[in-house]
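[1] Sequence first, predicted model second:
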Amino acid sequence: MNLELTIEDERWHGLEALSVQAVSAVLLYCELDPDLCEVSILGCDDTRIADLNAEFREKPTATNVLSWPAEDLAADVPGRKPYHPQPDFTGEIALGDIAISYDTCSREAAEAGKSTEDHVRHLIVHGMLHLLGYDHIRDPDATLMEEVEVKILGKLGIDDPYKR
């Protein structure tokens, strides 16, 4: 897999290994050849992600993860699987970009009583699913995305974060 990792916050120790694990798990689940896929991940802090959130979503607050898909793969019918990405003329599949905030991830993990590493893998899985056309705005889409997310996390040995 072509993983372009940019670390803007030096507290992001181990982000590359966590990213490779999470991205690989998603690609394999979605039956995509990791050797053909291209993803960029930015490890940043709350200030940077708040700036990005303001610029791209008009929400000037920090968040845990943001994603920018290379193309819109969302299904036309709510609750259906997204369209499968296709290689470009070079044979590669550009999926898009993800930004993840150290501050918010660490805080959320501590509040939930889980390891930061597991939470980071969860958020990268979540961001990857957005790159692949999954979303949680409409209820049927949210149900599908949650089911897929839980299956992938289970393969990584991470408990269901949505368990009620």
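    Received it, and whenever you're ready, just let me know what you need.
[2] Please count neighbours and contacts with C-alpha atoms only from this point.
    Will do.
[3] Okay, and the nearest residue to residue 16 once chain neighbours are set aside sits in which element?
    Among residues not flanking residue 16 along the chain, residue 5 sits closest, at 7.0 Å (Cα to Cα, 6 or more residues apart in numbering). Per DSSP states H and E, residue 5 falls inside strand 2-7.
[4] hold the first one in mind and look at this next one:
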Amino acid sequence: MKNSCSAEPDRKPDARQVRLKLATQYATLADDVPTRAQFRAWVEAALLRDAEVALRVVDRPEGYALNRDFRGGDHATNVLTFIYDDTHPLCGDIVLCAPVIAEEARRQGKDPMAHYAHLTVHGILHLQGYDHEEDAEARIMERLEVEIVTGLGYGHPYEEVR
């Protein structure tokens, strides 16, 4: 996937002035997916810098192919983040796999929209450079995810409800 990004002059980011250009694409047969407005609210809650983001909701075959081709995985994963530019504005794609997310939400006893919110926030944090490869990085990223997701009115994203 490739997203075309335009350049803007540098300016000091301010939470009240963060600008978002968001394209939402639905390439899934699932009917229980978030609306564009929900995705926008979740992205804006996690975004600290101006960004141009294409958010794509896919079915298992596309999720599998993207994970295989770009990460070497042998399965469809819940969320993938593709960063195209680490300049101003940030540019990237977030891919969410609808069947995987629905399956995880059922298995964990979570509201599917809460799980989508969490994974959207997770992807946007990756876009901004956060990672969870090392324990210290994971603690920082997870703390931010919990803060943002609970601030949106959802439960703790790492606690299974059952």
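    Yep, it's here. Here the structure is a predicted model, which is why all the values come from computation and not from measurement.
[5] So which residues make contact with the strand holding residue 5 of structure 1?
    Applying Cα atoms under 8 Å, 6 or more residues apart in numbering, the external contacts of strand 2-7 of structure 1 come out as 16, 20, 34-44.
[6] Let's see that with 6 Å instead.
    38-43 (Cα atoms under 6 Å, 6 or more residues apart in numbering).
[7] One more: stretch 8-20 of structure 1?
    43-44, 121.
[8] tell me the SS of the aligned partner of residue 63 of structure 2 in structure 1?
    Aligned by TM-score structural alignment, residue 63 of structure 2 pairs with residue 49 of structure 1. Taking DSSP: H, G, I helix; E, B strand; the rest coil as the rule, one finds residue 49 of structure 1 in the helix state.
[9] number of nearby residues for residue 49 of structure 1?
    26 (other Cα atoms under 10 Å).
[10] measure it to residue 25 of structure 1 for me?
    According to Cα to Cα, to the nearest Å, residue 49 of structure 1 and residue 25 of structure 1 sit 25 Å apart.
[11] Likewise for residue 94 of structure 1?
    Between residue 94 of structure 1 and residue 25 of structure 1 the computed distance is 17 Å (Cα to Cα).
[12] can you pull the contacts of the aligned residue in structure 1 for residue 84 of structure 2?
    In structure 1, the residue paired with residue 84 of structure 2 is residue 70, using TM-score structural alignment. Neighbouring residues of residue 70 of structure 1 by Cα under 6 Å, 6+ apart: 95-96.
[13] which residues of structure 2 does the strand holding residue 5 of structure 1 align to?
    With TM-score structural alignment applied, strand 2-7 of structure 1 matches the range 21-26 in structure 2.
[14] Please compute how far the matching stretch lies from its chain's middle.
    When C-alpha coordinates are averaged (Cα atoms, centre = their mean, to the nearest Å), stretch 21-26 of structure 2 and its chain have centres 12 Å apart.
[15] so how far does it sit from its counterpart in structure 1?
    Here the mean offset of stretch 21-26 of structure 2 against structure 1 after fitting is 1.1 Å, by mean Cα distance after the TM-score superposition for structure 1.
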